[in-house]
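**Student:** sequence and predicted structure are below.
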Amino acid sequence: MSAHRIYGMSFGSIYPLYVQKVERKDHSKAELDRVITWLTGYDDAGLDEAIADGRTLEAFFAEAPAMNPNASLITGVICGMRVEEIEDPLMQKIRYMDKLVDEVARGKKMTSILRGTEVAKA
């Protein structure tokens, strides 16, 4: 089985599209960064580095400091697939991130997006 083409895409090429998506719906880059850091454990400097160094999505998730244990609480449909039913662990992580970005863009409450955790972050 060949690897999905998306695995080789750079995080730095996808991130600006996420920013555009949330800003188009009157939400902020800060909200986007918050959900990505919640999911992956990267801090702001780590995100900036991942954007700048051209690492692939595969490397982005492989090098993630700490995937959030509550990520499994992310459910729903993204790209026509239920995220909780995706068998490939890397694809599931990518779709978790896509789902979180969609939730920010739709204006879902941050407490819901973060699955009830880290709500007091400044």
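**Tutor:** Right, received. Where do you want to start? It should be emphasised that the depicted structure is a prediction, and the values quoted were computed from it without experimental measurement. Numbering: from 1, shown residues only.

**Student:** from here on, just use CA atoms for contacts and neighbour counts.
**Tutor:** Will do.

**Student:** helix or strand next in line after the host helix or strand of Gln20, which one?
**Tutor:** Assigned by DSSP states H and E, Gln20 belongs to helix 11-24. Moving toward the C-terminus from helix 11-24, the next helix or strand (DSSP H and E) is helix 29-40.

**Student:** and the angle from that next one to helix 11-24?
**Tutor:** Counting by axes from the mean of the first three to the mean of the last three Cα atoms, to 10 degrees, helix 29-40 lies at 130 degrees to helix 11-24.

**Student:** quick one: contacts of helix 29-40?
**Tutor:** Residues from elsewhere that reach helix 29-40 (Cα atoms under 8 Å, 6 or more residues apart in numbering): 18-19, 22-23, 42-44, 47, 61, 64-68, 71, 97, 100-101, 104, 113-114.

**Student:** show the buried residues in those.
**Tutor:** 18-19, 22-23, 42-43, 47, 61, 64, 67, 71, 97, 100-101, 104, 113-114 (16 or more other Cα atoms under 10 Å).

**Student:** below is structure B, check it against A:
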Amino acid sequence: MTTTPEHDAKIARLTFASVYPHYVTKVEKKGRTKEELHQVIEWLTGYAEKELQEQIDQKVAFITFFQNAKLNPNAHLITGVICGYRVEEIENPLTQQVRYLDKLVDELAKGKKLEKILR
């Protein structure tokens, strides 16, 4: 699935710190914990608690966030629709990685078991 260059550029410029509070709110509203969210983020990106906080404090853009991440080798197993896009068909690698994260947060908020989320 092709996204527009404008869409991809907008995603690249977004800071992780600006989106992170929305992830926390989304999962906590559904009875999940911040610790579970961090577990999911660490599975995808390799960022442990301290490294994740550094990314937030430095207000890094998603492009830097994912350039410095150690993407899980099983990330390609993340499938489904998020924000109107089928994640496995997104052609831009950065946009796909951001949507992987969105999809995992969505699955966590919907009550999916961590064992299933962490493929």
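**Tutor:** All right, it came through fine. This structure is a prediction, so every number in the text was calculated from the model and none was measured.

**Student:** how about the helix holding Gln20 of structure 1: buried residues?
**Tutor:** Buried residues in helix 11-24 of structure 1 (16+ other Cα under 10 Å): 11-12, 15, 18-19, 21-23.

**Student:** Provide the aligned range in structure 1 for stretch 77-96 of structure 2.
**Tutor:** Using TM-score structural alignment, stretch 77-96 of structure 2 lines up with residues 73-92 of structure 1.

**Student:** give me the buried positions along that stretch.
**Tutor:** Buried residues in stretch 73-92 of structure 1 (16+ other Cα under 10 Å): 74, 83-84, 90-92.

**Student:** and that stretch, how far out from the chain middle?
**Tutor:** Offset of stretch 73-92 of structure 1 from its chain centre (Cα atoms, centre = their mean, to the nearest Å): 12 Å.

**Student:** repeat that for stretch 51-68 of structure 2.
**Tutor:** The answer for stretch 51-68 of structure 2 is 12 Å, by Cα atoms, centre = their mean.

**Student:** so who does Lys59 of structure 2 touch?
**Tutor:** By Cα under 8 Å, 6+ apart, the neighbours of Lys59 of structure 2 are 15-18.

**Student:** an error on my part: the question was meant for Asp48 of structure 1.
**Tutor:** Counting by Cα under 8 Å, 6+ apart, Asp48 of structure 1 has no contacts.

**Student:** which one is Gly12 of structure 1 nearest to, not counting chain neighbours?
**Tutor:** Using Cα to Cα, 6 or more residues apart in numbering and skipping residues adjacent in sequence, the residue nearest Gly12 of structure 1 is Ile51, 3.9 Å away.

**Student:** can you pull the contacts of that neighbour?
**Tutor:** 10-13, 15.

**Student:** can you lay out those residues as a markdown table showing distance to Cys79 of structure 1?
**Tutor:** Below are the contacts of Ile51 of structure 1 laid out as a markdown table (distance: Cα to Cα, whole Å):
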| residue | distance to Cys79 of structure 1 |
| --- | --- |
| Ser10 | 19 |
| Phe11 | 18 |
| Gly12 | 21 |
| Ser13 | 19 |
| Tyr15 | 18 |
